[in-house]
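K.L.:
Coordinates for the following, if possible.
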Amino acid sequence: MSASNTNSGAELLFLGTGTSMGVPTLGCKCAVCHSTDPHNNRMRSSIALRYHDAAHDVRRTVLIDTGQEFRMQAIRFGIDHLDAVLYTHGHADHVLGFDDLRPLTFGHAAHLPIYADDPTADLLERIFDYTFRKVDRYPTSARVDLHRLSSEPGTTVELFGAMIERIPVRHGHHIIAGYRFGDAAYLTDMSDLPEASYDRLRGLDIVVLDALRREPHPSHSHLDKSIAIAQRIGAKQTYFTHISHDLEHSATEAELPEGIHMAYDGLQLNFDIAAFPTEGDAA
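P.N.:
Now for the predicted structure:
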């Protein structure tokens, strides 16, 4: 099942929309965890971007985050090739699937580029030391090139003809990375937005926001706050992700304002990745 706006050219595929413990949550007896509605079955949050690289006339796939279920997500959604990976931050539910990149990096002349800010890159190098160390590197480690992204507002990276901007996002006491790509933006694990980030999110067709549960949480935005942030950003369509078992899909969807939706694993959105704000537009 898919949904789209009026633009085309790129696809945003939700590989997972769940919180760090996933849904169903282990040991939980609640109605959402025992629901038969597949919309309530949520793997850890991650997305894939698919778009055409006009310069080389090939289809590119760019991943944001590799949670614990990345292998299962890749099998479920037919991901058999990756061109790049971007990381939002270094928590377990966003990085621990890193090692499952290995088979997707074998047999290619170039190493897979991955992008992360300094704290996340440091953590990847520490957890997966056998991949990154220069001496006695494990021979079948993932073949990757780690690129460190500046945490300064306005940091961009060009990937196969698409400009991707790092958007600072507040995650509790930490500033982590969200990303804007053309007419869409992905801001998972968000408790709030720095004021300057709102200026980088003008003119969006699609924005994806964290909406963990109904009650406030110290490091994630809750439902009412996410609605208010969505309305301030003013994207044509908003989709909530990183959803816990406190929010039943259909019942929550029915109460959301117009233009705001619950995302779910496997949802695909079409958008324009070529459009991007100029410095004047974002000032």
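K.L.:
contacts, neighbours, all on C-alpha from now
P.N.:
Will do.
K.L.:
Near Ser244, how many other residues are there?
P.N.:
Ser244 has 24 neighbouring residues, counting by other Cα atoms under 10 Å.
K.L.:
I'd like to know how far it sits from Leu82.
P.N.:
Distance of Ser244 to Leu82, given as Cα to Cα, to the nearest Å: 28 Å.
K.L.:
do His173 as well
P.N.:
For His173, the distance to Leu82 - Cα to Cα - is 32 Å.
K.L.:
Neighbour count for these two, which is higher?
P.N.:
Using other Cα under 10 Å as the criterion, His173 and Leu82 rank with Leu82 on top: 17 against 9.
K.L.:
want to put them side by side, so please do this one too:
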Amino acid sequence: MIIMGTGTSVGVPVVGCQCMVCRSQNPKNQRTRTGVLIRGPQGEFIIDAGPELRLQLIREDARLIQAAVFTHAHADHILGLDDLRVFGYQMNAAVPLYCEEAVEAQIRHVFSYAFTDPAIHTHQFAAPKLRFERIVPGQAFTVLGIEILPIRLKHGDLPVLGFRLGNTAFLTDMSTIPAESKELLHGLDTLVIDALRKEPHPTHLHVNAAVRLIHQLQPRQAYLTHMSHDLEYEALRNELPDGIEPAYDGLKITLT
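P.N.:
Next comes the predicted model:
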């Protein structure tokens, strides 16, 4: 697993902001929108497709993205979807998108040109080739030989998904977790979890809330993601308990 982006919806630096974090020269304070790249024995796929997806994939030397899995349909998690266009044509097949019904509906709305009559396009490569695969919380599915368990989370009032891949879990964009979902997250080696800022937020975990949840779940190692410009990497790293660190763009995690 490669953490391609660790930033909140506007990224870091924030356009026009002159705060210390946004002006920082430390690359670990430069956060593109949140998402991950999974490299397995049968190929590469992504979880979420943020606006910088093309640049993230180039940075990580990705070769052929064969599928995408989605946590939810907010703009910072789907707007890079058109960057999968090249892969559909390389494979001469539609790229499968694994998501819930509500996410499919939003993707079809935002990227309507990908699902219209091909005759309206100016050339044969004008739209990505995409198809949908429905996923259901609590029902495991397999992508390129890797079993994935979707786990129900709440992002404010919005139902979203986190994912467990073996003993590694990715829980971004969340504020609460149902009790039955916690039962699916014991025995983790690695947990990547939302931590927007230090102050409470109505739809995201803040740092202290993330730390409390980490202590409940007791993974061997935890990383914070989806961070705003309120969090400076080195200062946060020094404040966190042992076994918890801020993630950064490009962080590599071995799936276990």
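K.L.:
Output the residue interval of the first structure matched by the longest strand belonging to the second structure.
P.N.:
Identified as the longest strand of the second structure according to DSSP state E is strand 146-155. The alignment of strand 146-155 of the second structure onto the first structure (TM-score structural alignment) covers residues 162-171.
K.L.:
How far off centre is the matching stretch?
P.N.:
On the basis of Cα atoms, centre = their mean, to the nearest Å, stretch 162-171 of the first structure sits 10 Å off its chain's mean C-alpha point.
K.L.:
Enumerate every residue touching the counterpart of Arg232 of the first structure in the second structure.
P.N.:
Structural alignment (TM-score structural alignment) places Arg232 of the first structure against Gln216 in the second structure. By Cα atoms under 8 Å, 6 or more residues apart in numbering, Gln216 of the second structure lies in contact with nothing.
K.L.:
at 10 Å instead, please
P.N.:
Residues counted as contacts of Gln216 of the second structure (Cα atoms under 10 Å, 6 or more residues apart in numbering) are 182, 185-186, 210.
K.L.:
just Val32 of the first structure next, same as before
P.N.:
Remark: with contacts taken as Cα under 10 Å, 6+ apart, Val32 of the first structure is in contact with 23-25, 39-41, 244-249.
K.L.:
all strands of the stretch 1-150 of the second structure, in order?
P.N.:
For the stretch 1-150 of the second structure, the strands defined by DSSP state E, counting those that start in this stretch occupy 2-5, 35-40, 43-47, 65-69, 95-99, 130-134, 141-143, 146-155.
K.L.:
Which elements pack onto the shortest one?
P.N.:
What it means is strand 141-143 of the second structure. Here strand 141-143 of the second structure touches strand 43-47, strand 65-69, strand 95-99, strand 146-155, going by 3 or more Cα pairs under 10 Å, 6 or more residues apart in numbering; DSSP states H and E.
K.L.:
Output those as TSV; include the columns distance to Thr176 of the second structure.
P.N.:
Shown next, in TSV, are these (distance: least, Cα to Cα, whole Å):
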stretch	distance to Thr176 of the second structure
strand 43-47	20
strand 65-69	21
strand 95-99	20
strand 146-155	5
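K.L.:
what's the closest of those strands to Asp83 of the second structure?
P.N.:
Asp83 of the second structure sits nearest to strand 65-69 of all those, at 10.1 Å, using Cα to Cα.
K.L.:
Show me what that closest one is packed against.
P.N.:
With contacts taken as 3+ Cα pairs under 10 Å, 6+ apart, strand 65-69 of the second structure sits against strand 35-40, strand 43-47, helix 85-91, strand 95-99, strand 130-134, strand 141-143.
K.L.:
go again using 8 Å as the cut-off
P.N.:
Under the contact criterion of 3 or more Cα pairs under 8 Å, 6 or more residues apart in numbering; DSSP states H and E, strand 65-69 of the second structure touches strand 43-47, helix 85-91, strand 95-99.
K.L.:
Taking the centroid of the second structure, which residue is nearest it?
P.N.:
Gly35 (3.0 Å; Cα atoms, centre = their mean).
K.L.:
before we move on, the earlier item: now, of the strands of the stretch 1-150 of the second structure, which is deepest in the fold?
P.N.:
When the strands of the stretch 1-150 of the second structure are scored by mean count of other Cα atoms under 10 Å, the highest mean neighbour count falls to strand 2-5 (a mean of 25).
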